[in-house]
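Pasted the sequence and its predicted model underneath.
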Amino acid sequence: MLTISQRAEMMPMSPIRKLAPLAEQAKDRGIKVYHLNIGQPDLPTPKEGLEALKHITRTTLEYSPSEGFFSYRKKLTHYYNKYNISLSPEDIIITTGGSEAVLFAFMTCLNPGDEIIMPEPGYANYKSFAIAAGAKIKTIATTIEEGFALPKVEEFEKLINQQTKAIMICNPNNPTGYLYTRREMNQIRDLVSKYNLYLFSDEVYREFIYTGSPYISAFHLDGIEQNVILIDSVSKRYSECGIRIGALITKNEKVREAVMKFCQARLSPPLLGQIVAEASMDAGPEYNMACYEDYVERRKCLIDGLNRIPGVYSPIPMGAFYTVAKLPVDDAEKFCAWCLTDFEYEGETIMLAPAAGFYVTPQAGHDEVRIAYVLKNADLNRALLILRKALECYNPKK
């Protein structure tokens, strides 16, 4: 009998998408589903990007260079310079979304059995990419009661051993919306320097910081420039999830040369996506400000609404457009599935992401969900009402 690989057996289903078949079945029954499970913004893509797509003059849609178009990478250096990150085009490799950047970083820097330390909850696909690379995730627990702040450095050092090769962070954080402080980033820098580790830093949400605090990139940390591999994407800042354009950025020449082997093996990043992404950079600052202001309002709407529901608690996220909320249920995954299979309020229901899938520790996050505030306020208010009604009706013993 044919079998599949152990790697495939170990690969978890995405907590963001695993309930998607239930949502489709609900829609087939005529129920409207409010999607709070996935970070798919409903804000418009910059018109500059859409116009570039409409007016492509090429007669052949060719392969692009494996590292991405030079013109786009050069343009990106000016974008990063606005955040006091000094780069050359050679430091930037264009990837098929931020996901490929994470996968190529792991495949390049880690051997099978190597370990990555990561705060949990964390973006679920990091675990999947680690499995693909044969690496292991070791987690530092953060808690909703403490707003998901990092623990003391001693907790990190308890996990460091000969197999430890990297620390992975997402700042601002997905799924919690937490923003690491200067003290916390310096703490990570000191660990990276002391133990000669890689620092994988996912910074795709830098446009969305709500505290007034300065954005602190891993590239702002002195003394570890050769250790840093930055992950980026246009998916969120330009509402361009579908064009699949990301970037792997590092000043470590040896790492770049190795990453390019993987890039050449997959031939090239998306041609049309790069055209759209490069053109989108011509959108004026008013585009980014409008998006930012929209998310500020959505954040207030969602968090205020959640904390008014009996038994529900969410800390105030300081960045990105997600929050993790604790619900008065024993098993959030069963509740999320029930909302799609057995519940509707006036012909409508909600889809949430069970937060347990963002934890590595078994049973952690069992009563939590991740919610993306990527819908307009009217839809968020309606979704909050449906959540309240669902919790009032829910009886897991039925």
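On my side now, so go ahead. Numbering: from 1, shown residues only.

switch to C-alpha atoms for all contacts and neighbour counts from now on
Will do.

ok, and what's touching the strand or helix carrying Asp190?
Assigned by DSSP states H and E, Asp190 belongs to helix 182-195. Here helix 182-195 makes contact (C-alpha atoms under 8 Å, 6 or more residues apart in numbering) with 150, 153, 166-167, 197-199, 216, 218, 221, 223-224, 227.

Quick one: work out the angle between the helix or strand just after it and helix 182-195.
The helix or strand immediately downstream of helix 182-195 is strand 198-202, counting by DSSP H and E. Strand 198-202 runs at 150 degrees relative to helix 182-195, counting by axes from the mean of the first three to the mean of the last three C-alpha atoms, to 10 degrees.

biggest helix in this protein by residues?
Counting residues, the longest helix found in the chain (DSSP state H) is helix 285-308.

put this beside the first:
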Amino acid sequence: MQFSKRIQSMQFSPIRKLTPFADEAKKQGKKVFHLNIGQPDIETPETFFEAINNFKENVLKYTNSQGIDPLIDSFIEYYKQWDIDFERNEIMITNGGSEAILFAIMAICDFGDEIIIPEPFYTNYNGFSEAAGVNVVSFITKAENGFHLPCKEEITSKITDKTKAILISNPGNPTGVVYTYEEVRMLADIAKEYNLYIIADEVYREFVYDNLKYTSALYMTDILDRVILIDSISKRYSACGARIGLVASKNKELIKQILKLCQSRLCVPTIEQVAAANLINTPKEYFTKVKAEYENRRNILYSSLVNIPGIVCEKPTGAFYIVVKLPINDAEHFSQWLLTDFHYNNATVMVAPAGGFYSNPELGKNEIRISYCLNSKDLEEAMDILSKGLEKYKELF
């Protein structure tokens, strides 16, 4: 029996591909520190669970394919805090930000069309594009430059008559970059000049450090009909398992077309929508504390990394990830070896090989992505283990 070319061309997640080795390490009694995945350990706000506890319907019904009004209205209220104005018919609730990305790509691209993405990028951008029959065309950003965007000419050199959009993550996953106003403005100018959409994945907007200013693509008021916003409650409310996201745009006709895709999967789970709608009542102090906690973790991580001989990295300014160049040739082999052949005080670490965050198979071979979603104490211990593991690996290989 044959499998489709579509499914065979998709890669396994570099974030999760080493999970069987981590599971085996745990069976052997080792403690595994998970630096591979952006799963926050911060408590989900109580407002989410209060809404679940107060849900008393006798029949768990389908909801509107667009999403329930209270949830849409809560998002509208939330965006006003960021000087972004939406109307109800400009928002579609989705099964997490992942479905929002897929729907956005499917709505604007035909088979064989292209989307431009700065690399390294969130690995599922490639997976969703492949599933939709769309080709990813990348341009390189470098650790030495903090993964900021290159010049306009380098980006526009990638544009062809098949290019439909530029897809960005801001703040960035996996790099932690926060694009400046000038960088976002440059992308807006390119979108206008070449008749492109900007798919703006802005799920990490709460996590911007060092007193930097966050710039949404929606602040570019002259291209509002070209901006497709991707968002999710997963990170800012530490509610990854709820799978509540959205796709939004001031281009009402585009959103109307995306409704067809929403109807094809019927609706987003009812109870999770009800619970998510109540998150708007989360106290502001929650975000203040969470941001301060992640900034402290970032500082611990970076201070540890720069003291490891041979490592190259720039201090990330957003999200909760960092891409690190290692003084070795094969980061994937090293990442697996940490789980299968190494431990320190009966503990080891799981990282994500960064090669899977590039479309060019020759890039990222000596890089890993680290997520700092561990508490400070565990993060310090994990960094000590990583340092000793790297030292031992270099002796052996």
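Done, it's in. No experiment lies behind these values; they were computed from the predicted model shown.

Out of the contacts of helix 182-195 of structure 1, the closest to Arg298 of structure 1 would be?
Arg298 of structure 1 lies nearest to Ile216 out of those, by C-alpha to C-alpha, at 23.8 Å.

Look at the closest residue to that closest one other than its chain neighbours and say how many residues are nearby.
Of all residues not flanking Ile216 of structure 1 in the chain, Arg182 sits nearest, at 6.9 Å (C-alpha to C-alpha, 6 or more residues apart in numbering). Neighbourhood size, Arg182 of structure 1 [other C-alpha atoms under 10 Å]: 15.

so when I look at Glu333 of structure 1, I'm seeing a helix, right?
Yes. Glu333 of structure 1: assigned to a helix according to DSSP: H, G, I helix; E, B strand; the rest coil.

Pretty sure it sits against His366.
Yes. At 7.5 Å, Glu333 of structure 1 counts as touching His366 under the criterion of C-alpha atoms under 8 Å.

for structure 2, what spans make up the helices?
Going by DSSP H, structure 2 shows helices at 5-9, 19-27, 46-53, 69-80, 96-108, 123-131, 152-156, 181-194, 252-264, 270-277, 284-305, 331-340, 376-396.

tell me the average deviation of the fourth one from structure 1 after fitting.
Superposed on structure 1, helix 69-80 of structure 2 shows a mean distance to its aligned partners of 0.8 Å (mean C-alpha distance after the TM-score superposition for structure 1).

contacts for that helix?
In contact with helix 69-80 of structure 2 (C-alpha under 8 Å, 6+ apart) are residues 85-88, 91-93, 273-274, 276-278, 280.

Which positions in the helix holding Asp190 of structure 1 come out as buried?
Within helix 182-195 of structure 1, the residues scored as buried using 16 or more other C-alpha atoms under 10 Å are Glu184, Met185, Asn186, Ile188, Arg189, Asp190, Leu191, Val192.

now that helix, how far from the centre of its chain.
Distance, stretch centre to chain centre, for helix 182-195 of structure 1: 22 Å (C-alpha atoms, centre = their mean, to the nearest Å).

One more: stretch 236-248 of structure 1?
For stretch 236-248 of structure 1, the distance to the chain centre is 11 Å (C-alpha atoms, centre = their mean).

Give me the buried stretch members for it, please.
Buried residues in stretch 236-248 of structure 1, defined by neighbour count with 16+ other C-alpha under 10 Å: Lys236, Arg237, Tyr238, Ser239, Glu240, Cys241, Ile243, Arg244, Ile245, Gly246, Ala247, Leu248.

what does stretch 153-172 of structure 2 give?
In stretch 153-172 of structure 2, counting by 16+ other C-alpha under 10 Å, buried: 155-156, 159, 163-172.

ok, for the spatially most central residue of structure 1, nearest residue in space, not its chain neighbours?
With distances taken as C-alpha atoms, centre = their mean, Asn174 lies nearest the centre of structure 1, 4.8 Å away. Among residues not flanking Asn174 of structure 1 along the chain, Tyr123 sits closest, at 5.6 Å (C-alpha to C-alpha, 6+ apart).
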